[in-house]
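Participant: Have a look; sequence and predicted model below, questions after that.
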Amino acid sequence: MGRAVGGRGGAREDDGRGSAAGAVDGLPDAAPPPGERAVARRFTAEIWIVLGLSLGKSAVYAVVSLIAKLTAGPPLASQTTTLNASRSPRPYLDLTYQLLSIGFALLPVALALYLLSANGRSAVRRIGLDRTRPWRDLGIGVGLAALIGIPGLGLYVAGRALGITVEVQAAALNAAWWTVPVLILSALQNALLEEVVAVGYLMERLRDLRWRTPAIIAASALLRGSYHLYQGWGPFVGNVVMGVVFAEYYRRRRRVMPLVVAHTALDVVAFVGYALLPEEWLEAIGVT
């Protein structure tokens, strides 16, 4: 004859969509949490998607580029690759293209941080991208940059002498008032993308998948080397070594900020130095 009416402690009518005891406001019971295998499949798919949108895509293109160089005829030592090239002879249009490229390249960083914060935990704190220890991070970052940069330059020169490394033109922007600021922003973008995705995100997700520590470090280091293959075998080896050092530091300290500082410093020296140093100086150190 109608809905039963009762006081606060009265019986609740079952509307047919679930048990009266388990339903909340007429909604069915919540689904059970996913099992370990389902979570592992989700994380694996997630890793492939993030890498496919960022450094994994770059690695595939780098492999194809290296194959193209090896089959082109001339030896690697006589070939050139250019970073930070101008995109238009019109200065302000070129600036627009450069800023758009930097901005869109950072979207995978935002995606990786978003995914790492899925459980409500701060992703920047989880991987140590915060500013809680600025001076210590700066000091460690500069030290890491020196540790990697000086041997890295020697490895580049040796690779050029052995014919296994192409000539890298680190900056080819047209001269303008914004050239140096854009090169610095490009260096910061590279550092954030590589250290957040290849170190922080990837190592955290592989830990979630219960990979062993040597395999996690190897995966991070080989990924870093693979997307530098377009520069030849020398930079591949050098970046794998850099990847091992950075991954081991992150494993011990769980902070990616010093790695971002170190990577930014390395790229600023390379990009701005290439743009500003006299050509005879660059020739003397074997950069051009």
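Facilitator: Looks like it came in fine.
Participant: only C-alpha atoms for contact and neighbour calcs from this point on.
Facilitator: Will do.
Participant: What lies in contact with stretch 280-288?
Facilitator: Val157, Arg160, Glu167, Val168, Gln169, Tyr274, Glu279 (C-alpha atoms under 8 Å, 6 or more residues apart in numbering).
Participant: Likewise for stretch 202-214?
Facilitator: Against stretch 202-214 from outside (C-alpha under 8 Å, 6+ apart): Ala40, Phe43, Ile47, Ile216, Ile217, Ser220.
Participant: quick one: terminal-to-terminal distance for it?
Facilitator: 14 Å (C-alpha to C-alpha, to the nearest Å).
Participant: Whichever helix or strand Met203 is part of: how far from the chain's middle?
Facilitator: Assigned by DSSP states H and E, Met203 belongs to helix 202-208. Mean C-alpha position of helix 202-208 versus that of the full chain (C-alpha atoms, centre = their mean, to the nearest Å) differs by 14 Å.
Participant: For that helix, buried residues please.
Facilitator: Leu202, Met203, Glu204, Arg205, Leu206 (16 or more other C-alpha atoms under 10 Å).
Participant: okay, pairing it with this:
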Amino acid sequence: MGQDETVSNTALEPAVPQAEASRRRLTIEVVIVLGLSLGQSAVYSILRIIERMTRNVPLSQQTSTLNQSATPDRPWLDLTYQLVNIIFPLFAVLLVLYLLQLTHPRPWRMIGFDLRRPGFDAWFGLVIAAAIGVPGLGLYLGARALGFNTQVQAAALADNWWTVPVLILAAAENAILEEVIMIGYLYTRLRQLSWRWPMIILGSALIRGSYHLYQGFGGFVGNLIMGAVFGLVYLRWKRVAPLVVAHTLLDVVSFVGYTLVAPHVSWL
């Protein structure tokens, strides 16, 4: 075959506009990130609530247990399991920061996940936690009373010297994972994909609510509202850090508070 008759396969392919290619790449990136992290959790949680709803036992008489011991008879191994369970999910946070760095030089600063304003982040996070926490407890108790939620055992670790520190670390891990991915990363990417802000807030909040569905519909609604509030706060101040502080405080109170209070009361 002569040289003039040779045509490369690439030349036969239609040219894809750069903007369209970038949009496609970002869409695929978001799907992969969610599929490897909290989107996957949402799917499993939806399956879990379906399984719960199709039991012969009412939802209100079922129990959702968080922070369970892996080997309660071997504390050193149990501690290792707990630390591994805390560390590995944070690789998803490193992944999204790396991906954001491909389009933004300092993504941690762009989303406000840094130490530039520690005082503001601390006190504002405390205010947010207080504003969310009390109504959230009321919603949980109300949902249980109406039969829409399971009984949530927020901590079921064996009694060891490291129990409270591990629960605090687990609270911080949950907060970092959820706020960096569901707010900092997802808001950035969906905006780059030309989503409007109301749809971004709603979409992120729906995913957040969905991966708490395993607890029941009270957990879904409560976290849906929390996600929307956190989203509005982020749009106003452009900082993930106070949301991480608030979320950490909420989970510390839930995990450690449950451990200390639950043995002495009947309504939790």
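Facilitator: Received, thanks. Everything numeric here is computed off the predicted structure, so don't read it as measured data.
Participant: ok, back up a step: could you dump the contacts of stretch 280-288 of the first structure to TSV with neighbour count, distance to Asp130 of the first structure and secondary structure?
Facilitator: Output for these, formatted as TSV (neighbours: other C-alpha atoms under 10 Å; distance: C-alpha to C-alpha, whole Å; DSSP: H, G, I helix; E, B strand; the rest coil):
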residue	neighbour count	distance to Asp130 of the first structure	secondary structure
Val157	18	36	helix
Arg160	21	39	helix
Glu167	23	37	strand
Val168	18	33	strand
Gln169	18	33	strand
Tyr274	19	31	helix
Glu279	12	39	helix
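Participant: Nearest to Ala187 of the first structure among those residues?
Facilitator: Nearest to Ala187 of the first structure among the contacts of stretch 280-288 of the first structure is Tyr274, at 12.9 Å by C-alpha to C-alpha.
Participant: Counterpart of the closest one over in the second structure?
Facilitator: Here Tyr274 of the first structure is matched to Tyr258 in the second structure, going by TM-score structural alignment.
Participant: gap between that match and Ser69 of the second structure?
Facilitator: 15 Å.
Participant: Repeat that for Ala145 of the second structure.
Facilitator: 28 Å.
Participant: Would you mind telling me which of the two has the busier surroundings?
Facilitator: Ser69 (20 against 12; other C-alpha atoms under 10 Å).
Participant: Aligned against the first structure, show me the partner of that one.
Facilitator: In the first structure, Ser69 of the second structure lands on Ser86 (TM-score structural alignment).
Participant: which stretches of the first structure form helices?
Facilitator: For the first structure, applying DSSP state H gives helices covering 36-52, 55-70, 91-105, 107-116, 123-126, 134-162, 179-193, 202-208, 213-226, 233-253, 257-276, 279-284.
Participant: mean per-residue distance, the fourth one to the second structure?
Facilitator: Okay, so that is helix 107-116 of the first structure. By mean C-alpha distance after the TM-score superposition for the first structure, the fitted helix 107-116 of the first structure averages 0.6 Å away from its aligned residues in the second structure.
Participant: ok so, going back, Val63 of the first structure: which of the contacts of stretch 202-214 of the first structure is nearest?
Facilitator: Among those, and counting by C-alpha to C-alpha, the member closest to Val63 of the first structure is Ser220, at 16.9 Å.
Participant: Tell me the residue in the second structure aligned with that closest one.
Facilitator: In the second structure, Ser220 of the first structure lands on Ser204 (TM-score structural alignment).
Participant: what's the burial count for that match?
Facilitator: Neighbours of Ser204 of the second structure (other C-alpha under 10 Å): 21.
Participant: picking that back up, looking at the helices of the first structure, which is closest to Thr81 of the first structure?
Facilitator: Between those, helix 55-70 lies closest to Thr81 of the first structure; by C-alpha to C-alpha that is 10.0 Å.
Participant: For the closest one, give the aligned segment of the second structure as residue numbers.
Facilitator: So helix 55-70 of the first structure sits over residues 38-53 in the second structure, by TM-score structural alignment.
Participant: Using neighbour counts, pick out the buried residues of the matching stretch.
Facilitator: Leu38, Gly39, Ser41, Ala42, Tyr44, Ser45, Ile46, Arg48, Ile49, Arg52.
Participant: for those residues, which one is nearest Phe124 of the second structure?
Facilitator: Leu38 (25.6 Å).
Participant: these two touch, right, the closest one and Ser210?
Facilitator: No: counting by C-alpha atoms under 8 Å, Leu38 of the second structure does not reach Ser210; the two are 9.4 Å apart.
Participant: Just to confirm, what residue in the first structure is aligned with Tyr187 of the second structure?
Facilitator: Under TM-score structural alignment, Tyr187 of the second structure pairs with Met203 in the first structure.
Participant: That's all I had, so thanks and see you.
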